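> Structure here, sequence nowhere to be found:
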């Protein structure tokens, strides 16, 4: 069994992968097709699916350290490009901009409805996907998107409504360095520029989830400091876990790609930790039959591991 760099953790061997992009899906709610990347292992059957929502400004080409790793570990990873992607150049006065948070969830529903089309687009993949085991994952803004699919409630800043945008097809989630509570904990910048963060309710999160947070993630959005990104764990019901990455800033060592400008704490060991723990969690919640989640929980319990700690409730 391979060892994950300085993490000292082990897991099942990884396999080669194949990736196809862009696959264009009709998406009338966007006013344009939805471009999607699909990455999958070249071997195996009954493969679970991970829907990955990128952070604000990224796209389907980002997050290779995670997407490729999860695929090599036995998952079909689907990455749409949301409307906030820098490459799409959405104008500041575009009427779609205030509803970006809801449009992202609509993007994910388009993907869920088109899993057969996406499966057929990858050579050798048809007949090897288990569409009953689907995990929603995301980083930063994408973590909120994944949360909404699991039952997170957000007050619509335009209407005051609190819609239920959850999807029963999503069986679990991974929320990485994502937003916490709103209210008076938000900075004036966040309240003005990101109004969909003003009111968030984590109490209805039903599906099990893993929250990943860096203890040095000082975002200019909240007065709570790095603890803000642990709210999706601390304010949610039981049935979830929290990985705290020591010294991790918002990119947690480079999960969005080492060359990405937003990576201010480039650290291969932190990336390896996030890779290993998230893959172990994916295997655990989809019943993949490996024991690497139990191994990770034992190794990262308490405060003895140099890279981070793992706790559950």
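Noted; the coordinates are in hand. Worth saying up front: this structure is predicted, and the values here are computed from it rather than measured.
> going forward, measure contacts between C-alpha atoms and count neighbours the same way
OK.
> Figure out the helix or strand that the residue nearest to residue 62 when sequence neighbours are not counted lives in.
Once flanking residues are discounted, residue 62 sits nearest to residue 256: 5.7 Å by C-alpha to C-alpha, 6 or more residues apart in numbering. Residue 256 is part of no helix or strand when elements are defined by DSSP states H and E.
> Residue 130 should be in a strand, yeah?
Yes. Residue state for residue 130 (DSSP: H, G, I helix; E, B strand; the rest coil) corresponds to a strand.
> Next, count neighbours for it.
14 (other C-alpha atoms under 10 Å).
> right, and it touches residue 46 too?
Yes. With contacts counted by C-alpha atoms under 8 Å, residue 130 reaches residue 46, the gap being 4.7 Å.
> hang on, the earlier thing: next, the contact list for the residue nearest to residue 62, please.
62-66, 263 (C-alpha atoms under 8 Å, 6 or more residues apart in numbering).
> Residue 286 and residue 132: what is the separation?
Between residue 286 and residue 132 the computed distance is 10 Å (C-alpha to C-alpha, to the nearest Å).
> let's bring in a second one:
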């Protein structure tokens, strides 16, 4: 692997920043991670996977912050820390509330900035990306322009946000319908995306050994956000990567079945290079990335 990078900087992390959310039923808790120095810091809003929380994904979040990004991590209602179950009236629309959580963070950046010591005035509100892993990837994709198909197959509400100018989608599920198992089709009807309207630039990251109990397809299911959306898009295929992509949800997370520091390092460096270059076209980092024997990159 060959990826050019600057020296990392010390970071500060503050949690919880609590944002009132009366219509949500539970206030929105956020973790903010940023470098201790620097100005005009781009923002990455990160959506966790099913059952996760704002304290996960340290391998990615801390790496991005150490290389010049402010990262905002909400705890969504499906988090195991909140215990919102199927008997809760909000449960059927959690997928939509997840997207609203990300939008609320964008609406609240000045409040968040003021809450974190030393961060006020250092965030660049014009350079914003969304990112997410697994279900969080689908959540992030909605702000990039993806739609959830209605029962009749027509694209549902447009939840995209013009403030978002880039995305990173990690192990993000593909199309629904006949591609879903009967269990997934019955219990997760929102898992039926259309990527035809996802026009915002994005990097899709997929493991070539990621097989899901939710789909009758193989690992190629997780490449749909790349192949079925308009460009410009890039795809990083992680060789040997399963759903945790080597361990991006966290150090020692029990769900990780394919623990690999090398794969995690690859994703750290490739995503950082992508974000650097997508926010600054004069930055050559992305054009110089070589994943070597760990993976493959393609773009269109």
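Done, it's in. This structure is a prediction, so every number in the text was calculated from the model and none was measured.
> Aligned to the residue nearest to residue 62 of the first structure, what sits in the second structure?
By TM-score structural alignment, residue 256 of the first structure lines up with residue 249 in the second structure.
> Ok, residue 215 of the first structure next?
Under TM-score structural alignment, residue 215 of the first structure pairs with residue 208 in the second structure.
> how about the helices in the stretch 151-300 of the first structure?
188-193, 231-234, 268-285, 292-299 (DSSP state H, counting those that start in this stretch).
> Of all those helices, which one is nearest residue 243 of the first structure?
helix 268-285 (8.0 Å; C-alpha to C-alpha).
> Show me what that closest one is packed against.
The elements that helix 268-285 of the first structure packs onto, with contact taken as 3 or more C-alpha pairs under 8 Å, 6 or more residues apart in numbering; DSSP states H and E, are helix 64-72, strand 209-214, helix 292-299.
> The second structure: matching residues for that helix?
Going by TM-score structural alignment, helix 268-285 of the first structure sits over residues 261-278 in the second structure.
> Go ahead and confirm residue 100 of the first structure touches residue 94.
No. Using C-alpha under 8 Å, residue 100 of the first structure is not in contact with residue 94, being 10.5 Å away.
> And the two? Which one has more around it.
Neighbour totals were compared for residue 100 of the first structure and residue 94, and residue 100 leads with 18 against 8 (other C-alpha under 10 Å).
> what does that one align to in the second structure?
Using TM-score structural alignment, residue 100 of the first structure lines up with residue 94 in the second structure.
> could you pull out the helices for the stretch 1-150 of the first structure?
Counting by DSSP H, counting those that start in this stretch, the helices of the stretch 1-150 of the first structure are 64-72, 100-113, 115-121, 141-150.
> Excluding chain neighbours, what is closest to the aligned residue in the first structure for residue 240 of the second structure?
Structural alignment (TM-score structural alignment) places residue 240 of the second structure against residue 247 in the first structure. Take residue 247 of the first structure and drop its neighbours on the chain: the residue closest to it by C-alpha to C-alpha, 6+ apart is residue 216, 5.2 Å away.
> Could you do residue 239 of the first structure as well?
Spatial nearest neighbour of residue 239 of the first structure, excluding adjacent residues (C-alpha to C-alpha, 6+ apart): residue 208 at 5.2 Å.
> How many neighbouring residues does that neighbour have?
Residue 208 of the first structure is flanked by 17 other residues according to other C-alpha under 10 Å.
> What separation is there between it and residue 47 of the first structure?
When residue 208 of the first structure is compared with residue 47 of the first structure (using C-alpha to C-alpha), they lie 19 Å apart.
> again with residue 85 of the first structure
Taking C-alpha to C-alpha, one finds residue 85 of the first structure at 28 Å from residue 47 of the first structure.
> is it true that residue 164 of the first structure touches residue 147?
No. Under the criterion of C-alpha under 8 Å, residue 164 of the first structure is not in contact with residue 147, lying 11.1 Å apart.
> Looking only at neighbour counts, state which of those two leads.
The residue with more neighbours, out of residue 164 of the first structure and residue 147 and counting by other C-alpha under 10 Å, is residue 147; that gives 30 against 14.
> which residues sit in contact with the more buried one?
136, 173, 175, 205.
> who wins for most neighbours among these?
So for the contacts of residue 147 of the first structure (other C-alpha under 10 Å), the most neighbours sit at residue 175, 31 neighbours.
> List the contacts of that residue.
137-140, 142-144, 146-147, 209-212, 232.
> Neighbour-wise, which one of those leads?
residue 232 (33 neighbours).
> what lines up against it once you look at the second structure?
In the second structure, residue 232 of the first structure lands on residue 225 (TM-score structural alignment).
> Verify the contact between its match and residue 204 for me.
Yes. Residue 225 of the second structure is in contact with residue 204 according to C-alpha under 8 Å; the separation is 6.9 Å.
> Quickly list what's touching both of the two.
Listed contacts common to residue 225 of the second structure and residue 204 are residue 172; contacts here mean C-alpha under 8 Å, 6+ apart.
> and residue 126 of the first structure, how many residues sit next to it?
Residue 126 of the first structure: 14 neighbours (other C-alpha under 10 Å).
> Can you find the partner of it in the second structure?
So, by TM-score structural alignment, residue 126 of the first structure is matched to residue 120.
> right, and that match touches residue 111 too?
No. If you go by C-alpha under 8 Å, residue 120 of the second structure and residue 111 don't touch, sitting 9.1 Å apart.
> Give me the distance between residue 130 of the second structure and residue 252 of the second structure.
In this view, residue 130 of the second structure and residue 252 of the second structure are 25 Å apart by C-alpha to C-alpha.
> OK, contacts around the residue positioned nearest the centre of the second structure?
Residue closest to the average C-alpha location in the second structure (C-alpha atoms, centre = their mean): residue 132, at 1.4 Å. For residue 132 of the second structure, the contacting residues are 46-49, 138-140, 168-170, 172, by C-alpha under 8 Å, 6+ apart.
> In TSV: these, plus distance to residue 2 of the second structure.
Below are these laid out as TSV (distance: C-alpha to C-alpha, whole Å):
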residue	distance to residue 2 of the second structure
46	26
47	28
48	28
49	29
138	29
139	31
140	28
168	20
169	22
170	21
172	25
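> and of the residues you listed, the nearest to residue 263 of the second structure?
So of the contacts of residue 132 of the second structure, ranked by how close each gets to residue 263 of the second structure (C-alpha to C-alpha), first place is residue 170, at 12.8 Å.
> check contacts around the aligned partner of residue 139 of the second structure in the first structure.
Matched by TM-score structural alignment, residue 139 of the second structure corresponds to residue 145 in the first structure. Residues in contact with residue 145 of the first structure (C-alpha under 8 Å, 6+ apart) are 53, 101, 104-105, 138.
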